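Peer 1: sequence-free structure coming up:
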């Protein structure tokens, strides 16, 4: 008969407050012999079964009526593999004891996790199916260094935190446990007694699939397989490639008309993917699809960083959607939010009772604009969690790039804060040095571990070198949104044309800094919400002028240096502001041919023409790829420029931003010969006035310091593209 273990320890075990369950449970060498102990609430009979022979070798005695069993195994000195035959309510179950298995984390994983440099922390932390000692189950691990006790609870143990308290690996602050018989599809959470003794129930930060709100449990499902990146996908991301991005919020692109319900990932694969391909876009950019509790955040307040939202289906169906896009020749970009997270109790906030993922000082750790918490980038485990997440989406889902949200809010400590509401860095400056180091590390890591993928910064300031390598002082992004270009040009376009001559430089100013970064020209979701109106509704004039202005603007945008991004609905001139709760206004395209059809056809033709002609994209970031022909004609609000490729081929782009046709408009050109219109935003098929210049020939008339010139009729509110025909 074994001695009764310490009564205080047993009480703590039943109370769920015992931090070292492996010292008490399982098989142990004791002064009395080889002893087996188990905590099995509601069990009436327990036997130790030798796994190799299947024989009963000892009956465990109930030493505490709450379900604590113990016995010395007679005639045994050496440890052996065993199972427990447990009688619960008249039914006998053969189970493997979770407390007979040794430590799980390998030495190298433990070292890298503690150091915060683990390339793939998601392969170690979280829930992973495992076969240990020929026993199938799931190994769980979670970082909670200040917790007093952590248990894994779920479908496999009646959500009872007493049954599976975890082993604490003090050297790295990680709790771990292998649970035999826990299998894919079962739900789980971590039950944490925090540093002050408070009970917290937390979702797994590394959960690969999660329940949709309002449920919050994580799901055992294992890692998705690695997706290799093809050379074709890599080529579509290159600096000299045509990149035209269709930005999409999956929940409101299109909905079922009968119940206003979302399309599923599979339905989106069947409807959205062919549409984007037909429209000539090269990339689909998804607003955040990480699991998130609040629909109204559009995904920008994520809590399941490793879990695609269940709103549209399972994670395998999400993989199906991405694969469909790749098969259609489209790359997929994911909007990624490493800057902040919501404070919901089941998430990361005060994870182990302390500000583990966030800062303790609200001047550093609270976003006043969004009522969210800011990651503590200086804590190596936190930066490792996020950097690993970036690689996870690229490597495990085949995402082709990440658009990183709100970079300015990360890199400036005084972002949207008044004097006295922020804490300077240790040099006394306003830069968040830890966030800058995190971004550089992440971009450098992705460049090495996922070559061919890209990151794109939404950065709203003039921070130097956002899209320059970290080695030369940059942040290491591949591309940066050109928000200055967007604001300037929209400010110009919303003016009545009679006033545009006074603001002529708004359209040309972008070229003053164009080569400081690798720019994307964005007309994003942010420009069609919160009272800003739709892009169409910002245009001045009557209906005809609004549509003509919009077409001329799109023609200008697609020809201007920089990659392109257009939010859904903009391609057919959505009339209203975007509403995430309903479908886009597809009814505008129903019935007879109209102005909306015209804009849709124009965007399609702009995309296909832009992709076809190398001068329009090959040298976006090289001064040799652009030249002004007419930049100072503010009286007529006319601009003319040239786009050029490496071989010297040119496209001429001419815009007239007044409702007055400019007949016999002459300007000097570099190359003599015949020039043919390939885009005219005023043509009949786009519902313009159809003022055309089908083919024109240069004249030997000097103009604008060039020996030859062209004479065109510039239609009202229009943009023309002309290509030189072969002699």
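Peer 2: Structure's in. What do you need? Small disclaimer: the values here were computed from a predicted structure and weren't measured.
Peer 1: Every contact and neighbour count from this point should use C-alpha atoms.
Peer 2: OK.
Peer 1: Which positions in the host helix or strand of residue 364 come out as buried?
Peer 2: Here residue 364 sits within helix 362-365, counting by DSSP states H and E. Under the neighbour-count criterion of 16 or more other Cα atoms under 10 Å, helix 362-365 has 363, 364, 365 buried.
Peer 1: Next: stretch 464-472.
Peer 2: 465, 466, 467, 468, 469, 470.
Peer 1: Surely the fifth one touches residue 447?
Peer 2: It stands for residue 469. No - applying Cα atoms under 8 Å, one finds residue 469 not in contact with residue 447, separated by 10.3 Å.
Peer 1: tell me the contacts of the spatially most central residue of the chain?
Peer 2: The residue lying closest to the centre of the chain (Cα atoms, centre = their mean) is residue 336, at 2.6 Å. Residues near residue 336 by Cα atoms under 8 Å, 6 or more residues apart in numbering: 288, 390, 402, 403, 404, 405.
Peer 1: next up, a second structure to put side by side with the first:
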């Protein structure tokens, strides 16, 4: 997490890069400002790897884009080219003019560039990455491993969270409002959808071209450092969304960099990702491993990120994401290298896999034969639970297992439960709009959904806008519908979400044993005809009981078996009037009856309104 140090090019650096063992390649490749002992910039060095080039020139605003004026020297027989210009060229715009052996010429932005022009322009800009003074020392000093801690992640697309008169808000302008909102709603982490450079807004950042450059859409790299620094100072972790396995095919980017498939697969079948129109990287190549590992290291060292969410991991487990194409052994081996590297740098790091396959041992450590992630998105939970809640209540009894099946495998991996951006686009509708019934019933169902989600084993991720029940599905071209908070029903739901998040964060029964089966017990699992569910969550210090009635039927005295004798105090009821409910709830603590029910030695008699979720706290 220290000061940037420019490394002079050496034979060792080159060899390590070629072998896939150079995790600091960004310190000698790219554009670097050279400083004297007093910190004054005295020259600028440009270094690029293009082994199949006949010649490399620099085209830039300072030479009128006439490459013949600045021809790079080949400084290593394996294809490293460099030039040092005795000027301070910070903020200069440049590209590499690569003369190919077949006579063609291509113009490429710098694969290791720290900054870029604002799209649609795409040249790199010389930038002094050094000099930001971090103030997040206490954050790193006090940060803990998250396994037995609450983790409620707010997934954010910066371009559409809030806007200023329709325009993007810069990193350093949006930060205060973002932090205030995140803290107010009880989130513990922010997951930023990709903020490295990408040419097209429509890709949401998932088709990157500048893996070392914070996107210039929202300001400079140091502005993003400021945003992350401020989040840390306010106790908020930052997870960065990262596409590891494939790259954009725009002609100015890394793709086909020196006229050959330098970082990609040579084999057409393995390379061409038809689904996204991208090119798959070949992690059997040392240079590809050095490139990506350096990029991940760079964001850890210079942006202090607390985690990476790796996109489309199925494509790293299997060629083209299809099991029938065979296991992608080289990518899996590289994932294990990444795991070893990031956890050696930060044992509290979050490395999560967005994976829809049943590939085994994804979140087991590499020394136990696992892949080495410490979290995996539970896509099965997301699919089953949302398909259940979309149903009219009269059909739910026939789909009872969609809510119970998740507990069969809930502890096989360390899971994050994701209600992400993928679930609120492409005509899928927002979460609340998926719910059946009248407008008010949708909100009752949605309170049920959020309670089941927040009290189920596993960490949580929620896409922005769902905390106040955005009605329209996500549109990346405009900001969230913040005006909805002026409407009482949305304001009431947001209050419920905040209270639910408060209960989640302040009751360790809901997170301490997220990955331990001893922390969960079904109390009512087979009441299909009533669609009532109940379960207990345990920590070392407390027991909570959750009861969900997922039909509109009212029960004045529903019998719920419980494991312990004593009293059970209702600490949250989704049907209270402050949440836009009918205000039928259990005001006084409920005492147990000694008769067994549902396989438990005692039971409670619970007033249970229709479409209601309740959380009880056990007291001896």
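Peer 2: Structure's in. What do you need? From a predicted model like this one, the values you see are computed outputs, not experimental measurements.
Peer 1: Kindly check the end-to-end length of stretch 604-616 of structure 2 for me.
Peer 2: Taking Cα to Cα, to the nearest Å, the first and last residues of stretch 604-616 of structure 2 lie 11 Å apart.
Peer 1: Which part of structure 1 matches it?
Peer 2: Using TM-score structural alignment, stretch 604-616 of structure 2 corresponds to residues 710-722 of structure 1.
Peer 1: May I ask which helix or strand encompasses the equivalent of residue 145 of structure 1 over in structure 2?
Peer 2: Alignment note (TM-score structural alignment): residue 145 of structure 1 maps to residue 51 of structure 2. Assigned by DSSP H and E, residue 51 of structure 2 belongs to neither a helix nor a strand.
Peer 1: burial count for the closest residue to residue 51 of structure 2 other than its chain neighbours?
Peer 2: Excluding the flanking residues, the one nearest residue 51 of structure 2 by Cα to Cα, 6 or more residues apart in numbering is residue 79, at 3.6 Å. Neighbourhood size, residue 79 of structure 2 [other Cα atoms under 10 Å]: 15.
Peer 1: coming back round to it: columns distance to residue 521 of structure 1 on top of the buried residues of helix 362-365 of structure 1, output as JSON lines?
Peer 2: Output for the buried residues of helix 362-365 of structure 1, formatted as JSON lines (distance: Cα to Cα, whole Å):
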{"residue": "363", "distance to residue 521 of structure 1": "33"}
{"residue": "364", "distance to residue 521 of structure 1": "31"}
{"residue": "365", "distance to residue 521 of structure 1": "31"}
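Peer 1: Nearest to residue 202 of structure 1 among these?
Peer 2: Ranked by distance to residue 202 of structure 1 (Cα to Cα), the buried residues of helix 362-365 of structure 1 are led by residue 365 at 20.1 Å.
Peer 1: Next, the contact list for the closest one, please.
Peer 2: 358, 359, 373, 374, 375, 376.
Peer 1: Please say which position in structure 2 the first one maps to.
Peer 2: With TM-score structural alignment as the matching criterion, the partner of residue 358 of structure 1 in structure 2 is residue 264.
Peer 1: from memory its match sits against residue 279, does it?
Peer 2: Yes - applying Cα under 8 Å, one finds residue 264 of structure 2 in contact with residue 279, separated by 6.6 Å.
Peer 1: Many thanks, I have nothing further to ask.
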